[in-house]
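Asks: Structure, please.
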Amino acid sequence: MPAILHALSIAGSMTWEITWALILGFALSAVVQAVVRRSTVAGLLGDDRPRTLALASALGAASSSCSYAAVALARSLFRKGADFTAAMAFEIASTNLVVELGVILAVLMGWQFTAAEFIGGPVMIVVLAVLFRLFLRDKLLREAREQAERGLAGSMEGHAAMDMSVRREGSFARRLFSAEGHTATAHVFVMEWAAIIKDLVIGLLIAGAIAAWVPDSFWRAFFFDGHPLAEKLWGPLIGPLVALASFVCSIGNVPLAVVLWKGGISFGGVVAFIFADLLILPILNIYRKYYGARMALFLPATFYAAAVVAGYAVEFGFGALGLIPHRADAKIPMSGVSWDYTTWLNIVFLLLAAALVHRFLRTGGPAMLRMMGGTPHAGRRTPTTDDGTGHGPH
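Replies: Coordinates of the predicted model:
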């Protein structure tokens, strides 16, 4: 029992440490999603030119950070006419280039990891595009499209089909600060939390258990700590495999990344681990349902290779510039609640979250939440944005 309580205490301390950062990240993401209409996205992603992939990455970064929702939305874009490579770039950016991930990394591990996220993510997308250009055959792509058109449901299909963006015309500020914009932001905010909460809780519990129960000597031996070259070469290779075995994706793998970093995995290994959130076993099974068995083998192979290359790129690039932080600077929170800046930030952002949840509850949110696990018709706009005046969307 003491060992379990110790693990739960660490998980609770981690939760308290990152609460404000999560709320900030999801609030910023909700603001963007409230004014970006999904109906225009697929038409912008019709090829795999560099400009299109850059646009796909930007749109993905403004989208859901839930890995399951990102996979479902990428399939939806592919069915609507988006190029497959562009859809995959969108999917990767949706989970690896989002603000909330960068904020959490900075809070727990240092700004260098946030910089590595936003540098390594585009590297991974470029490498993936090259691999697709070299090895993705037309026959395999046709098979994948035929399977995708069958519309087999996967996790978070309903969430991916919901477009909660504002219909009102006008400037960004006018749309955002309208009553409809307020409602749309609240709905996206709560939906995003609902989408990731299970993975986040599992990730925190796993990280707490590993931090409490696995001795540092095991990690030092496993990651070749003390052997500089072997450590740098091994980390990006093993990081994605640890992610695959952990069953944790999206934001939920950051607490475990802290534990691995403190345990001795290399800087590039941490980055490759984080970028492998789309390779966990449940998502590989979704790839099989969405695109067929052959594509379900092709995607993890190319995603793994791209994550490894991105890990090596930041490992040796940041190392050459002397930007790799000291492990001692990262922290596994264990102190619980105390009156410091974290507590004050948590109070402020919890009040913001409460206001958004209140708006969500007053404007038909619970009914939408029940639909989220279902399979609304692709492309359907869910009637979510009652503006609080009784008139609904404009």
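Asks: C-alpha only now, for contacts and for neighbours.
Replies: Will do.
Asks: Asn96 and Gly379: what is the separation?
Replies: Asn96 sits at a distance of 24 Å from Gly379 (criterion: CA to CA, to the nearest Å).
Asks: quick one: Ser250 from Glu192, how far?
Replies: Per CA to CA, Ser250 is found 12 Å from Glu192.
Asks: between these two, what contacts are shared?
Replies: Applying CA atoms under 8 Å, 6 or more residues apart in numbering, one finds that Ser250 and Glu192 are jointly contacted by Ser65, Cys66.
Asks: Which one's more surrounded, those two?
Replies: Ser250 (26 against 20; other CA atoms under 10 Å).
Asks: List the contacts of the more buried one.
Replies: With CA under 8 Å, 6+ apart, Ser250 has these contacts: Ser65, Cys66, Ser67, Thr95, Asn96, Ile196, Asp199, Leu200, Ile274, Asp277.
Asks: Show me which of these is closest to His358.
Replies: Nearest to His358, judged by CA to CA, of these is Ile196 at 19.7 Å.
Asks: Near Leu152, how many other residues are there?
Replies: For Leu152, using other CA under 10 Å, the count is 13.
Asks: Let me know the secondary structure of it.
Replies: Using DSSP: H, G, I helix; E, B strand; the rest coil, the structure places Leu152 in coil.
Asks: ok, then the element right after the host helix or strand of Val103?
Replies: Using DSSP states H and E, Val103 maps to helix 99-108. Using DSSP H and E, the helix or strand that directly follows helix 99-108 along the chain is helix 111-135.
Asks: Which other helices and strands does whichever helix or strand comes after that following helix contact?
Replies: Going down the chain from helix 111-135, the next helix or strand is helix 138-149, by DSSP H and E. In this structure, helix 138-149 packs against helix 67-79, helix 281-291, helix 293-320, with contacts taken as 3 or more CA pairs under 8 Å, 6 or more residues apart in numbering; DSSP states H and E.
Asks: Following up with a second sequence; could you model it the same way so I can compare the two?
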Amino acid sequence: MNWLWHALAMAGTMGWKILWALILGFALSAIVQAVVRRDAVTGLLGDDSPRALAAATGLGMASSSCSYAAVALARTLFRKGASFTAAMAFEIASTNLVVELGILLALLMGWRFTLAEFVGGPIMILLLAVLFRIFLRRRLIEQAREQAEKGIAGSMEGHAAMDMAVTGPGSFWRRLTSARGFTAVSHIFVMEWAAIWRDIVAGLLITGALAAWVPATFWKEFFLTGHPVVSALWGPLVGPLVAIVSFVCSVGNVPLAAVLWNGGISFGGVVAFIFADLIILPILNIYRKYYGWKTAAFIFGAFYATMVAAGYLVELIFWALRLTPQDRSARIAEEQFAWDYTTWLNLGFLVLAALLAARFLTTGGRRMLAMMGGRPETAPHETHP
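Replies: Coordinates of the predicted model:
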């Protein structure tokens, strides 16, 4: 059983390395969601103007990093009057331009990958807006809206329904430090974890298996590392395809991206791979439920094209600025436990997570989980974008 233990040990080591960053990221996301009410700016998203797309991007950056939640929230915005383009821009920003993703990229792969993500995200949104303006027909939008209004429940929709935002008079800090603010943060924090932990675990297990079982020679041959120019062209094309079949979510795909980078995928290929959490097979099925087959196929084609193009452009920009990373030693190696800064950070943030979890359980959290059957993604959705 050494083969199985080795894969599990690699997955566990990776999980321990990123634990504090995950807690920090979800805590920051919960704070923003608790004090900023998103439906207050829904009226800004009624068209595909630069102003609307900028508002959708900002709203997405302040929202959840879970791909499933992002898809459900985007549908809600669409139902409430947002343009389809703005809803999709929100979806991209809420999975690829958020704090926790940037932290994990910097922690595991280096700051250049974080910078690439925040450069590539706006590029992808801009390219998508252009494609939608040229190819998206009014009839298809009307069909998508008709399907969306049917209220078909999809994965993570109950998560999107939660409205714990604290509104009213007072400063940001006053609302945040109030009893209601603490409760709101705790509920959003725990429900974020309840929504995404399966994806994180799946991503870590897949990463552990690939790191332990797949020889480096396979990745080097698959990514054509012996031909630098061809490899740079090949990476963004196949990066999203690897993501599609790996089923990992926004945050969960970072460890796997580290494995692929060490294996020889191009820099642009990593960027395209990370973006592709929005076209994995379960998400494509949700698009079908939400908007119908034709719109789901259009979304897939447009997203794939813009992911590939964004990967190429990021590669080119970073090459021109001489910022392309050369070191292929992302943090995936198995290590022994040590009392280092990672351990102390993990212990400190685990205390924070415990406090938030305790607040959640003592303020109606048990009833919420019981009502949702322990699966927040299956609850009915009617209220909150």
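Asks: Show me the subset of the contacts of Ser250 of the first structure that the second structure keeps too.
Replies: On the basis of both residues aligned by TM-score structural alignment, their matches' CA atoms under 8 Å, what survives of the contacts of Ser250 of the first structure in the second structure is Ser65, Cys66, Ser67, Thr95, Asn96, Ile274, Asp277.
Asks: Could you single out the nearest of these to Arg51 of the first structure?
Replies: Out of these, the member with the shortest distance to Arg51 of the first structure (by CA to CA) is Asn96, at 19.1 Å.
Asks: Determine the number of other residues adjacent to that closest one.
Replies: If you count neighbours by other CA under 10 Å, Asn96 of the first structure ends up with 30.
Asks: Can you give me the distance of Ala72 of the first structure to Arg327 of the first structure?
Replies: From Ala72 of the first structure over to Arg327 of the first structure the distance is 36 Å, taken as CA to CA.
Asks: One more: Ala355 of the first structure?
Replies: Ala355 of the first structure sits 38 Å away from Arg327 of the first structure, going by CA to CA.
Asks: More neighbours: which of these two?
Replies: Arg327 (17 against 12).
Asks: so what corresponds to the more buried one in the second structure?
Replies: With TM-score structural alignment as the criterion, Arg327 of the first structure lines up with Asp327 in the second structure.
Asks: before we move on, back to that, can you give me the buried ones in the helix holding Val103 of the first structure?
Replies: Using 16 or more other CA atoms under 10 Å as the test for burial, helix 99-108 of the first structure gives Val99, Glu100, Leu101, Gly102, Val103, Ile104, Leu105, Ala106, Val107, Leu108.
Asks: Against which helices or strands is it packed?
Replies: The contact analysis (3+ CA pairs under 8 Å, 6+ apart) places helix 99-108 of the first structure against helix 2-35, helix 111-135, helix 254-263.
Asks: mean deviation of that helix from the second structure?
Replies: Taken against the second structure, helix 99-108 of the first structure registers an average deviation of 0.4 Å after superposition, with mean CA distance after the TM-score superposition for the first structure.
Asks: So which of the contacts of Ser250 of the first structure sit within helices?
Replies: Using DSSP state H, the subset of these located in helices is Ser67, Thr95, Asn96, Ile196, Asp199, Leu200, Ile274.
Asks: What about these, which one has the most neighbours?
Replies: When neighbours are counted by other CA under 10 Å, Thr95 leads those with 32 neighbours.
Asks: Need the nearest residue in space to that residue, chain neighbours excluded.
Replies: In space, and not counting its chain neighbours, Thr95 of the first structure is closest to Ser65: 4.6 Å by CA to CA, 6 or more residues apart in numbering.
Asks: quick one: contacts for the one you found?
Replies: Contacts of Ser65 of the first structure (CA under 8 Å, 6+ apart): Ser94, Thr95, Asn96, Val98, Glu192, Ile196, Ser250, Ile251.
Asks: Looking at the second structure, which of the residues you listed hold up?
Replies: Shared with the second structure, among these: Ser94, Thr95, Asn96, Val98, Ser250, Ile251 (both residues aligned by TM-score structural alignment, their matches' CA under 8 Å).
Asks: Could you double-check that Asp199 of the second structure lies in contact with Ser246?
Replies: No: applying CA atoms under 8 Å as the test, Asp199 of the second structure and Ser246 come out as separate, 10.4 Å apart.
Asks: what's Tyr290 of the first structure in contact with, if anything?
Replies: Tyr290 of the first structure makes contact with Arg75, Ala144, Gln147, Ala148, Gly151, Leu152, Ala153, Gly154 under the criterion CA under 8 Å, 6+ apart.
Asks: picking up where we left off before, single out the most deeply packed of the helices and strands packed on helix 138-149 of the first structure.
Replies: Of all those, helix 67-79 carries the top mean neighbour count, a mean of 25, counting by mean count of other CA atoms under 10 Å.
Asks: and that helix, what does it pack onto?
Replies: Against helix 67-79 of the first structure (3+ CA pairs under 8 Å, 6+ apart) you get helix 41-44, helix 84-96, helix 138-149, helix 157-161, helix 281-291.
Asks: and it, which stretch of the second structure?
Replies: Matched against the second structure by TM-score structural alignment, helix 67-79 of the first structure falls on residues 67-79.
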